[in-house]
Structures are given as structure tokens and as C-alpha cells.
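S.K.: this one's sequence-less:
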């Protein structure tokens, strides 16, 4: 097992549940703190560094065999890559539709609240500006968080936990951590200079994030690679941004 870890770190690190949970807690706490601060300041640059750190971590800590073990390989079953993207898109549209039925495009809708975090985007952009903003936010949303989060949650943390607890307990653990962390993005909201907690919308959001985590992991298994999870996640973020720019800000 230690051969998966680079020599300088073998005495202090192994792919065990303790390591996996520690990574989820440390990255989760740092991310929540930075996102909550960004909700106030409107500046999310530091949050991007968290995703970059998630991406870099396996290259820093693991050998080539270790990276392969956590899924950093090309897909062995490419036929599942396109379904992964479509499943991600469909998942986002289901979340949008469910929240829209319950709360419309009010601040209780997770995508409507996330739209408020796009502080440099006009509330009613022109058609040409809308396309430009959509492309910018879609590209960013399809790169940083899908790659970083899938490498951490469905990759390094999952495999560390699965070594002793098994895949089922590992996926439930990383999905729970993923869902709870996303409360910083919606659920605990900052509107008009005031913090508030929205219990029912937060419950829907956390449940949705837990379920999409299972979808992402499912496509990691189906493709035999983290590429499946990353593509599904990118599809979710693409659809979410389309909803924001063409339905909510439309």
C-alpha cells in the first residue's frame, strides 16, 4: 500500500480511511470558510486555489501507480463518457425544475442564489453579453471544480476510505462530505447584507448534491476512470450555467 505514496511522505501518510476523512475535513473547512467570505466580498479567486490544490495533491503525494489506483487513467470503457455528460446535464435540469416548482426564481432557488454570486454580471444582460458571460462561466465551471472535486472526492479520499471500509461506505462518506460542503454555496445565504439559513431549500440542495455525487461515482465505475466522474460533473455545471444565463437571468 505504501508503494502508492511518494517516498518523502510514506512515513506519515498511507491510503487509509483516516487519511481520506482528514482530507475531506481539511479541504471542506477551508473551502467553506473561503466561500462564505466570498459571498460577502463577491470575490471568488481564492476559492479557485482550493480546486487547484485538489488537482495538484495526487501529483505531489502519490506515485504513478498511486495515481492510477485512484482513477487518474484514461477510460477503459469510452462508451460511457457521453452518457456521463448527458446524465450530468439531466441532473442539473431536474434540480432546477424541482426548485422552480417550489420557489420559482426567488433566492430560495439554489441556482438563483448562485446567480447572485456572479457579481460582475448585469441582472439583465443583452443577448450578446449573455453569450459571452455564459461561455466564460461555463468554461470555468467545467474545469476547476469538476476536475478538483472529482480528484479529491471520487479519487484520493474515496480510495483511501475504501481500503478498509469498502466502496459502499466510501461513496456514502465522500458523497455526504461533498453535499455538506455545498451548504456554503447555498443554504446558508447572504442577501442584502444579512446572513440567513433556509431550511427546506437547504435540505433539497444537500439531498441533490448527495444524489449527484452518487451519479458522478457511478460513471467513474462505468468508465473505469475519474474522467467519467469529471465529465458528468462538468455536464452538471454546464447545464446549471445555461439555466442561470438563459432562464434565471433571461
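M.R.: Yep, it's here. These numbers were taken from a predicted model, which means no experiment stands behind them. Numbers count the residues shown, from 1 in each chain.
S.K.: use CA for all of it now, contacts and neighbours both
M.R.: Fine.
S.K.: show me where this protein has helices.
M.R.: 17-41, 45-61, 64-69, 81-103, 110-116, 127-149, 158-181, 199-223, 226-243 (DSSP state H).
S.K.: Need the winner for burial among those.
M.R.: Compared across those, helix 226-243 shows the largest average neighbour count, a mean of 27 (mean count of other CA atoms under 10 Å).
S.K.: Also compute the angle for that helix relative to helix 81-103, please.
M.R.: Here helix 226-243 points in a direction 40 degrees away from that of helix 81-103 (axes from the mean of the first three to the mean of the last three CA atoms, to 10 degrees).
S.K.: Centre of the chain to helix 226-243, how far?
M.R.: Relative to the centre of its chain, helix 226-243 is centred 9 Å away, using CA atoms, centre = their mean, to the nearest Å.
S.K.: hang on, the earlier thing: out of the helices of the chain, which gets nearest to residue 8?
M.R.: Set against residue 8 and scored by CA to CA, the helices of the chain come closest in helix 45-61, at 8.6 Å.
S.K.: Put this next to the first one:
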């Protein structure tokens, strides 16, 4: 008696399944498309000090898996409840530790000038009063923290540690796919720091740029670890949100 082979549940919705697969080609298409758009918008925002369009990119990143993938596809990229909820504590600690190490090393290597990534990023915060009392500081910190803990952690983690990671993992394996998504994540952040806008125009800071990309590459690997240790993309989101919370707190209470 012959048995019928079991078919693999479709991962992409029918509308996209004819030209998209969970493979390297799809991963490269998504990386090039989103990285080019985001890099350009962040570069423009560094000049205009208006980051509204960048926030929209993060929203589109978050919506992309929902639009492209079936329920099985979303499960594959980690959009499930954590299999190990206790791992969320480890994810939280990993995000805070990565940020703390970057803050400390930036201070030692680059001092308090705008060759320090966190000082430069603080200068991109728009709409802040020149002087703040403690109540105003707290309110603005909470607003910026809420934004920093939602838009980029959800959008970037669903995209990099979710959709992009799985597109490469089937061919390269989990470890190499983590290297790819962490590398792409780190390089696109050169638009945030490393290639900086000053009064004289655009300037590349070779040493700070290498430090920044290397630090964010390691951070991206930590976010991948957070996903694995929890069994859910939520682990990566929590680690990323904690990183951003620590960075925002440092900027508001130590730099500004």
C-alpha cells in the first residue's frame, strides 16, 4: 500500500507564494529593499531632524510578516508564545548589558564629544527645550522611551531576527543566519552614527564607525540568542526594547 507524501504547509500567502520563498533570494530582496529605503530616510532625517518617516519604516517592517506570511509562516519566524517564559528575564538582562557595555566603552574611547555615538544620537533628539526641570525631563523621557521601546524593537526584530533570519537559516543554518541578520542590522545603523551630519556636511568617522558597527553586530547576535532562549521572537523584542530603554535613560539623565 502506497502512502501519500505529506505536503509542507505554505509559509507565504497565496498572493505571494509564486515568487517568494523562505530562502536566500527572498532574504536578499527584503534586505536590499528595506535597508536602502531606511538608510536614505535616516540620512535625510539627520539633516532635517524629522524622524516621522523613519518611524513609518518600522511600522512597515512590523506589518510585512503579517501581510506576507500564513499562520504557519508566522510561527516559523517565531511569532508564538514563549516556550520558555523565564527566558524573558535573561533577554531583558542581555539587552541592558549590551547597552551598558556600549555606553561604557564609548565613554572610555571617545569621551564626551560627538564622536561618542550616544552624545551624537542625543543631539538628534528634536523638539526638546534648551533647559528642563525634573518634571519636564521625566515626561519627555517617558515619551521617548515609549517610542524607543515600541517602534524599532517590534519592527526590526520581526524583520531581522524573524523574516530575514528564517530566509537564510534553511540554507545556511541557525548560526550563520544569525551572523547575516546581525551584520545587516549593524551596517544599516551606520546611518544613525558613523556617517554623521555636521555643519561642514557629511563626515565618516572611521574609528567610531567600526566600533559602532562591531558593537551592534554583537548586540544583534545577543538578540538572536534571546529569541532562541525563549523560543519566541518576543525574546528578541524584549532584549531590544530594554537596550533602547537603557540608552534613552542614559541620554536623558547623563547627557542632556
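M.R.: Happy to help now that I have it. None of these values were measured; they are calculated from a predicted model.
S.K.: rewinding a little: the helices of the first structure: which one's closest to residue 9 of the first structure?
M.R.: Nearest to residue 9 of the first structure among the helices of the first structure is helix 45-61 (6.8 Å), distances taken as CA to CA.
S.K.: check the fit of the closest one onto the second structure and give the mean distance.
M.R.: Comparison of helix 45-61 of the first structure with the second structure after fitting gives an average deviation of 0.6 Å (mean CA distance after the TM-score superposition for the first structure).
S.K.: other SSEs contacting that helix?
M.R.: The elements that helix 45-61 of the first structure packs onto, with contact taken as 3 or more CA pairs under 8 Å, 6 or more residues apart in numbering; DSSP states H and E, are helix 17-41, helix 127-149.
S.K.: close enough to count as contact, residue 1 of the first structure and residue 10?
M.R.: No: look at residue 1 of the first structure against residue 10 with CA atoms under 8 Å: they stay out of range, at 9.7 Å.
S.K.: Between those two, which has more neighbouring residues?
M.R.: Taking other CA atoms under 10 Å, residue 1 of the first structure and residue 10 do not tie; residue 10 has more neighbours (16 against 10).
S.K.: That one touches residue 2, doesn't it?
M.R.: Yes: between residue 10 of the first structure and residue 2 there is a contact under CA under 8 Å: 6.1 Å.
S.K.: that older thread, export the helices and strands packed on helix 45-61 of the first structure to JSON lines and append columns for distance to residue 85 of the first structure.
M.R.: As requested, those are exported to JSON lines (distance: least, CA to CA, whole Å):
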{"stretch": "helix 17-41", "distance to residue 85 of the first structure": "25"}
{"stretch": "helix 127-149", "distance to residue 85 of the first structure": "11"}
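S.K.: For residue 212 of the first structure, find the nearest of those helices.
M.R.: Closest to residue 212 of the first structure of these, according to CA to CA: helix 127-149, at 12.2 Å.
S.K.: what stretch of the second structure does that closest one fall on?
M.R.: Using TM-score structural alignment, helix 127-149 of the first structure lines up with residues 134-156 of the second structure.
S.K.: Return the distance of the matching stretch from the chain's centre.
M.R.: Counting by CA atoms, centre = their mean, stretch 134-156 of the second structure comes out at 15 Å from the chain centroid.
S.K.: Please apply the same query to stretch 29-40 of the second structure.
M.R.: Its chain's average C-alpha position is 13 Å from that of stretch 29-40 of the second structure, according to CA atoms, centre = their mean.
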